[in-house]
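>>> Give the three-dimensional model of this entry:
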Amino acid sequence: MTQTANNSSPDGGDEQPFVSHLVELRDRLLRVVLVVVVIFLALAPFANWLFTQLSGPLTRQLPEGSSLVAIGVVSPFFTPFKLAMVIAIFAAMPYILYQAWAFIAPGLYQHERQRVFPLMLSSTLLFYLGAAFAYYVVFPLVFGFLSSTAPEGVEFIPDISNYLDFVLTLFFAFGIAFEVPVATVLLVWSGAVTPEALRAKRSYIIVAAFVIGMFLTPPDVISQTLLALPMWLLFEVGVFMSERFAPKREKADDEDELMTDEEMERELDRIEEEEGQTPRG
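The predicted structure is shown next:
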């Protein structure tokens, strides 16, 4: 009883590591917040210029003499700073992922560390690639389509706050969509599915890509297709790359099962031969 009470005391070994983990997590979160704030303060003086660059794909599609408008009273002030904050978070993403990696790495095996870090790095690059694809490819097509579909007598004058929310949604949608290879590799690595099973379900994946594109993009065929096609192509890339991450133990288990069956047959044959050679009393 005394030993049990001592083990459950506040000085026990179970509670001490938990508190130290909480302290480490707090410290890393504070570092992340500090880095984001520093980047935001550096970008704040250029907030209006950043919004001008972001609105370029739309303003180039507007009729001559038209421009964006600010319906809200404080929209001209807060909208550019909101954009600066989002850009600060995007810019700090490598540091954020590094802090997450440094927190979980001590609990991983060596072979897991060798694979998790490249996946985290590639997921960051793919997210940035998805956002760049949305800005340089999707935005000009989508805004050109939307500006040309306005009914006669209706002037297309978007609000800056609504525009920012719209483009951030697209940035997030395409950034997440470009994570398909990483998700595919993780599924195969965890043993939840095999590359062969993914190839067999290719037709369902294509349909799911268009359904996801329908929900994550504005209600137009162009943006839906521009999201679905890269998702499908990236799925194919993920299936190809997942071959290297497929658990080797699956093949080894199959070979072990085959060897076990063969050994069992030989053992049965041996037992039958021994029984046949045993003299009868």
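>>> make it CA atoms for all contacts and neighbour counts henceforth
Fine.
>>> Just after the helix or strand hosting V239, pick out the following helix or strand.
Following DSSP states H and E, one finds V239 within helix 221-242. Later in the chain than helix 221-242, the nearest helix or strand by DSSP H and E is helix 248-277.
>>> In that following helix, which of the residues would be classed as buried?
Across helix 248-277, burial judged by 16 or more other CA atoms under 10 Å covers no residue at all.
>>> Ok, stretch 191-211 next?
Applying 16+ other CA under 10 Å to stretch 191-211 flags 194-195, 198, 205-206, 209-210 as buried.
>>> Would you work out how far apart the start and end of that stretch are?
Start and end residues of stretch 191-211 are separated by 26 Å (CA to CA, to the nearest Å).
>>> L108 versus the residue nearest the centre of the chain, what's the distance?
With distances taken as CA atoms, centre = their mean, E179 lies nearest the centre of the chain, 4.3 Å away. Noted for E179: a distance of 22 Å to L108, by CA to CA.
>>> Could you do F210 as well?
36 Å.
>>> Make JSON lines out of the buried residues of stretch 191-211 and add secondary structure and distance to M241.
Listed next are those as JSON lines, based on DSSP: H, G, I helix; E, B strand; the rest coil; distance: CA to CA, whole Å:
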{"residue": "T194", "secondary structure": "coil", "distance to M241": "12"}
{"residue": "P195", "secondary structure": "helix", "distance to M241": "9"}
{"residue": "L198", "secondary structure": "helix", "distance to M241": "12"}
{"residue": "I205", "secondary structure": "helix", "distance to M241": "17"}
{"residue": "I206", "secondary structure": "helix", "distance to M241": "18"}
{"residue": "A209", "secondary structure": "helix", "distance to M241": "19"}
{"residue": "F210", "secondary structure": "helix", "distance to M241": "23"}
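>>> Before we compare anything, build this one as well:
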Amino acid sequence: MAAPELDGPEDDLEQGLFSHLIELRSRLMRAIVTVLLVLGVLLPFANRLYAELAAPLVARLPQGAHLIATEVASPFVTPLKLAFYVALLISMPMIVYQLWAFVSPGLYRNEKRLARPLLVAALFLFYLGCAFAYFLVLPAAFRFLTAVTPEGVEMMTDITHYLDFVMLMFFAFGLCFEVPVAVVILAAIGVVNLEQLRNGRRYAIVGAFAIAAFITPPDITSMIMLAIPMCLLYELGMLAVRWLLHPAKTEKTA
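Predicted coordinates for the structure are as follows:
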């Protein structure tokens, strides 16, 4: 009669991996259900959401000009796409929480202490970047674009192209506003220290204006409106390095 097999390290590893996969699936399902629930609430207001999104451009179009739909299904599909994007944006705290709940048990205490404020700050700064783009940058950019439209050309923007442009701007500004989080992470992993961050301030300013010139529409106002906040956020990142990281670590040379 064969002897019973004993559970070894390989079996424990396989069981542990299987349990982690089950937990990951559970976390992802919760995040997906949250997005779908929010989307279900927003669907009846999809057209109103698009009207609000289009307001910065519509308010600055010449008399008689308006947005157009060049595809048959665009009037129906485009507001639905916007509703999904908004649902994803609203659900982002729950998505981040589920990912954090999955990852955090494997982190050390000092890593958790640093990661919590960084996650909260990353969410807040991303939302702030989107709001900054919507309320300040887009009106200025559309004012410029409508002003430079050649005579004899009627400005009528397709609703799908407009949505893609605005979502791209939101994403770009949201990422650019993550500068303090990026600075803290680079300092935490030892790539740079506080002294190097101070000495690199001039390069950060040049980089901010270069990124702003690449991302924003072709007007100087929009470029300055992104570059200056990025420079200020760089300074905020240096303050965060001093507050969150141990002085000995911030002074460690890369």
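>>> helices or strands up against the helix holding V239 of structure 1?
Where contact means 3 or more CA pairs under 8 Å, 6 or more residues apart in numbering; DSSP states H and E, helix 221-242 of structure 1 is packed against helix 139-148, helix 160-177, helix 180-189, helix 195-200, helix 202-216.
>>> N6 of structure 1 and G13 touch, don't they?
No: N6 of structure 1 lies out of contact with G13 (CA atoms under 8 Å); the separation is 10.4 Å.
>>> Doesn't G190 of structure 2 lie inside a helix?
No: applying DSSP: H, G, I helix; E, B strand; the rest coil, one finds G190 of structure 2 to be coil, outside a helix.
>>> and it, what is it in contact with?
Residues near G190 of structure 2 by CA atoms under 8 Å, 6 or more residues apart in numbering: 249-250, 252-254.
>>> distance of it from Y108 of structure 2?
17 Å.
>>> still on that earlier bit, nearest to F78 of structure 1 among the helices and strands packed on helix 221-242 of structure 1 would be which one?
Closest to F78 of structure 1 of these, according to CA to CA: helix 160-177, at 8.9 Å.
>>> between that closest one and helix 180-189, what angle do the directions make?
If you take axes from the mean of the first three to the mean of the last three CA atoms, to 10 degrees, helix 160-177 of structure 1 sits at 40 degrees to helix 180-189.
>>> Comparing helix 160-177 of structure 1 with structure 2, how large is the average distance?
Compared with structure 2 after fitting, helix 160-177 of structure 1 has a mean deviation of 0.6 Å; criterion: mean CA distance after the TM-score superposition for structure 1.
>>> buried set for that helix?
160-161, 163-164, 167, 170-177.
>>> And stretch 9-29 of structure 1, by the same measure?
Buried residues in stretch 9-29 of structure 1, counted by 16+ other CA under 10 Å: R28.
>>> what residues does it touch?
By CA under 8 Å, 6+ apart, stretch 9-29 of structure 1 touches 6-7, 99, 103.
>>> same check, this time on stretch 219-226 of structure 2
With CA under 8 Å, 6+ apart as the criterion, stretch 219-226 of structure 2 contacts 137, 140-141, 144, 173, 208-209, 212-213, 216-217.
>>> In those residues, which residue is surrounded by the most others?
Greatest neighbour count in the contacts of stretch 219-226 of structure 2, by other CA atoms under 10 Å, goes to F173: 27 neighbours.
>>> Can you give me the neighbour number for the closest residue to it other than its chain neighbours?
Among residues not flanking F173 of structure 2 along the chain, G129 sits closest, at 4.9 Å (CA to CA, 6 or more residues apart in numbering). For G129 of structure 2, the neighbour count with other CA under 10 Å is 23.
>>> Look up which helix or strand G129 of structure 2 falls in, please.
Going by DSSP H and E, G129 of structure 2 is in helix 109-132.
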